[in-house]
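# I'd like to go over a predicted model; first the sequence, then the structure.
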Amino acid sequence: MTRHRSKTVATWLAITLGTLGAHRFYLHGRGDLLGWLHPLVTAAGLLGILRMRNLGQDDLQAWALIPVFGLMLAQAMLHAIVYGLTPDEKWAARHNPGQPVRATAWAPVIGVILALLVGGAALMGTIAFGGQKFFEWQLQQGR
């Protein structure tokens, strides 16, 4: 018999460690290829942040990599929202087949609210940063 996969745990793993793929490992096991890609892509985004701190705002690689981190954060929050809003019956059928349905309380809903706040801020910041850097680059090319 497989172990029970909690909707609450999956939601909060996506919020706290989603950029590293913890929610995917929890749901699909250590053999999940997409789960292993999460830390690599997140590391690339963090490399962009480090490059900008060390080399300044004019580093093209940094401004190309920083939005990758923002998108990884936004996708982790999107997963948390989807997990938290999945009906208990559908969750049980997908992740706990053959086991009785366990009703969840308010913890996934609170997680969804937090994920909406963090994910919205991350996505808007990523769009604003990427757009600003793109238009600055366009202006530099026109000189």
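Received it, and whenever you're ready, just let me know what you need. Computed from a predicted model, the values in this text were never measured in an experiment.
# switch to C-alpha atoms for all contacts and neighbour counts from now on
Fine.
# kindly list the longest helix within the protein.
In the chain, assigned by DSSP state H, the helix with the most residues is helix 107-141.
# distance of V101 relative to V9?
Relative to V9, V101 is positioned 15 Å away (C-alpha to C-alpha, to the nearest Å).
# so these two - more neighbours on which side?
V9 (19 against 14; other C-alpha atoms under 10 Å).
# so who does that one touch?
Contacts for V9 (C-alpha atoms under 8 Å, 6 or more residues apart in numbering) come out as none.
# another structure for you, compare them:
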Amino acid sequence: MKNKTLATWLAFVGGPLGLHRFYLKGLGDWLGWLLPIPTALGLYGIERVQQYGLDDRWSWLLIPCLGFTFAACSLTAIVYGLMAPEKWNARHNPRAEPAATAGRTNWLTVLGVTTSLLVGTGVLMASIAFSLQHFYEYQIDEARKMSQQQ
């Protein structure tokens, strides 16, 4: 029996490592194995910022990979938590009754959905702001270089 509350929390906490996909679909899930790649790229971007500073172009391309992956996993946690018990059990517990306990929503599920919404939204907005800020700074620097050449 696949528990909806556990899947919600795994998607939120361990989603960037694919833990929720391994829990629901097993170790043969190829998307679960791909999720750590953008997570690792984003962590490498953070490491590059610490080494080379905020002006490093690779870091402002890599860091949003982590943010967008985390935001997508938070959205997945919200979808899992808000799924109707009948639909959850039909999809993940096909041999169980439609109203089986594993698909029911409880307070821990609601807390997982709320936390995912708050943190996921914050991470998404921070990733967008970081990306756009550095993109526009890059555009301004390139425009200055072009104007100084003339």
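Happy to help now that I have it. What you see is a predicted model; the values in this text were computed from it and never measured.
# quick one, what contacts W33 of the second structure?
Counted by C-alpha under 8 Å, 6+ apart, W33 of the second structure has contacts 17-18.
# which element, helix or strand, includes it?
Secondary structure assignment for W33 of the second structure, by DSSP states H and E: helix 30-34.
# which residue, other than its chain neighbours, is closest to the residue nearest the centre of the second structure?
In the second structure, the centroid-proximal residue (C-alpha atoms, centre = their mean) is F70; its distance is 2.1 Å. Excluding the flanking residues, the one nearest F70 of the second structure by C-alpha to C-alpha, 6 or more residues apart in numbering is P16, at 5.8 Å.
# show me what that neighbour aligns to in the first structure.
When the first structure is aligned by TM-score structural alignment, P16 of the second structure is paired with T19.
# wait, isn't that match in contact with T42?
Yes. Counting by C-alpha atoms under 8 Å, T42 is a contact partner of T19 of the first structure at 6.2 Å.
# need the overlap of contacts for those two.
Joint contacts of T19 of the first structure and T42 (C-alpha under 8 Å, 6+ apart) are M72.
# higher neighbour count, those two?
T19 (27 against 23).
# ok, that one - contacts?
Contacts of T19 of the first structure by C-alpha under 8 Å, 6+ apart are 38-39, 42, 72-73, 75-76.
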